[in-house]
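Undergrad: After the sequence you'll find the predicted model.
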Amino acid sequence: MPRPSLLRAVVLAALVAPSTLTAQAGAIRAPSACTYESCALRVEAAFLSAPKLLRGRAGEQVGNLGMFGGGVDTLLAGPDSAAAYARRYVTDIRRSSTLGLLGTVAFVAALIRSNNSSAADAPTVALAVTAGAFSIASIPFALRANRSLSKAVWYYNSVLPTR
């Protein structure tokens, strides 16, 4: 397979992959006697792993926030506003992850193509510029996804009774 066809195949696979991924198995429902203290959700970052969606003071894990929008089933099953923002999060994080993945693939292709030489030809420079463009294009989607996730958690928590 010639190189342009290989690159097209990788790009096509990266675009199709997020849509073929399925959500994690059902949402973990809140207990019936739910208060803010026992059922409020929060997101905690983890070192070298996906952030976690935790419930209550005890920190019961209800989801892993995956690269392509997984782990928000509890938010999707919550109040309408929380579910709407969770859907926005999933859409934006998938776009951000896809663009970031394409940028990484283009960067690796540029590295392989350059073969550690100091003089880069035009296609190698084009690949490197493309890698940068994809990576930069992913940033607004990642920021919007984080904002949507924050709002989804807020709306989910806003309907919980304080006592």
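TA: Structure's in. What do you need?

Undergrad: can we go C-alpha only for contacts and neighbour counts from here?
TA: Noted.

Undergrad: Flag every buried residue along the strand or helix carrying Ala131.
TA: In this structure, Ala131 sits in helix 122-158 according to DSSP states H and E. Judged by neighbour count using 16 or more other C-alpha atoms under 10 Å, the buried positions of helix 122-158 are 124, 127-135, 137-139, 141-142, 144-146, 148-157.

Undergrad: for this structure, what spans make up the strands?
TA: Under the criterion DSSP state E, the chain contains strands at 41-46, 49-55, 60-64.

Undergrad: Pull out the buried positions in the second one.
TA: Spelled out, it's strand 49-55. 51-55.

Undergrad: That strand packs against which elements?
TA: Applying 3 or more C-alpha pairs under 8 Å, 6 or more residues apart in numbering; DSSP states H and E, one finds that strand 49-55 makes contact with strand 41-46, strand 60-64.

Undergrad: next one: the shortest one to chain centre, how far?
TA: Going by C-alpha atoms, centre = their mean, to the nearest Å, the spacing between the C-alpha centre of strand 60-64 and its chain's C-alpha centre is 16 Å.

Undergrad: tell me what it is packed against?
TA: Using 3+ C-alpha pairs under 8 Å, 6+ apart, strand 60-64 sits against strand 49-55, helix 73-76.

Undergrad: and the comparison structure, right after this:
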Amino acid sequence: MPCIFLNFFDCAMIIIVVLSFFFNFFRYLKIIEIKCYTTESGKIMLAPSILYGTCLYITLKVSHNTSLVTFHPIRSFSPVLTILLSLYVLRKKLPTRRIMFIILLICLSTSATSIIFISFNLLNFYNAWSYLFGFAVLFMQPTAFVMIEHRSKMIANYVLYINTFNSLGLFLIFDLFEVTFYI
């Protein structure tokens, strides 16, 4: 029974629906002040929402699979790539050496937690998917963050609200065309 539950439970969709519900509920109770969703703000945030939603969906789906062990060590370097993209695209200054050292230390230590399980055999079916998903997320997440910072001058709650609505449609599409791999 637990195996059936894990295969049919759509964690990503549930997270987005619950988040959307609470945003609207708190907005209705006037606990948080957020403007209504508009098509213009949705268009501004569409590309970053697609990238980040895809990244979130892949991460949640891979987390159910214990065979894809190289995914998390690769994905853990996204803060470094975010800084590099910010330098190039947004023309931001490089953080201090101390901050960069701390960020690299965190990335390396997070990556090292599962380094024991890594097999560098690219011909292995599981490793090929793991590398593919890991590098896809490694590039999608920083790109989404830099695009959000570049495109929007909105408050963080509103960006999350718009991203939630855009991701809801994206997750519906993913669920419609999902191919389940029993790895």
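TA: Now that the structure is in, tell me what you want to look at. Computed from a predicted model, the values in this text were never measured in an experiment.

Undergrad: so what number do they get for TM-score?
TA: Here the TM-score for the pair of chains, by TM-score structural alignment, normalised by the length of the first structure, is 0.38; 102 aligned residues with a C-alpha RMSD of 4.7 Å.

Undergrad: still on that earlier bit, out of the helices and strands packed on strand 49-55 of the first structure, nearest to Val10 of the first structure?
TA: Of all these, it is strand 60-64 that lies closest to Val10 of the first structure, at 26.5 Å by C-alpha to C-alpha.

Undergrad: now the angle from the closest one to strand 41-46?
TA: Strand 60-64 of the first structure runs at 70 degrees relative to strand 41-46, counting by axes from the mean of the first three to the mean of the last three C-alpha atoms, to 10 degrees.

Undergrad: Same question for strand 60-64 of the first structure: list its buried residues.
TA: Buried residues in strand 60-64 of the first structure (16+ other C-alpha under 10 Å): 61-64.

Undergrad: what does stretch 163-179 of the second structure give?
TA: 163-168, 170-171.

Undergrad: who's in contact with the spatially closest residue to Cys55 of the second structure that is not a sequence neighbour?
TA: Distance criterion C-alpha to C-alpha, 6 or more residues apart in numbering; nearest residue to Cys55 of the second structure, sequence neighbours excluded, is Val137 at 5.2 Å. Contacts for Val137 of the second structure (C-alpha atoms under 8 Å, 6 or more residues apart in numbering) come out as 55, 58-59, 75.

Undergrad: Might one say that Ile74 of the second structure is in contact with Phe135?
TA: Yes. Taking contacts as C-alpha atoms under 8 Å, Ile74 of the second structure lies within contact range of Phe135: 6.6 Å.

Undergrad: More neighbours: the two, which one.
TA: Ile74 (21 against 18; other C-alpha atoms under 10 Å).

Undergrad: And that one, which helix or strand is it part of?
TA: Short version, using DSSP H and E: Ile74 of the second structure is in helix 71-75.

Undergrad: wouldn't Asn157 of the first structure be in contact with Tyr36 here?
TA: Yes. Under the criterion of C-alpha under 8 Å, Asn157 of the first structure makes contact with Tyr36 at 6.9 Å.

Undergrad: in the longest helix that the second structure contains, what's buried?
TA: The residue-count maximum for a helix in the second structure (DSSP state H) belongs to helix 125-151. Residues of helix 125-151 of the second structure classed as buried: 126-131, 133-148 (neighbour count, 16+ other C-alpha under 10 Å).

Undergrad: for stretch 94-102 of the first structure, same thing?
TA: Applying 16+ other C-alpha under 10 Å to stretch 94-102 of the first structure flags 94-102 as buried.

Undergrad: what about the residue lying closest to Trp154 of the first structure once chain neighbours are set aside, neighbour count?
TA: With C-alpha to C-alpha, 6+ apart as the criterion, Trp154 of the first structure has its nearest non-adjacent residue at 7.5 Å, and that residue is Ala82. For Ala82 of the first structure, the neighbour count with other C-alpha under 10 Å is 25.
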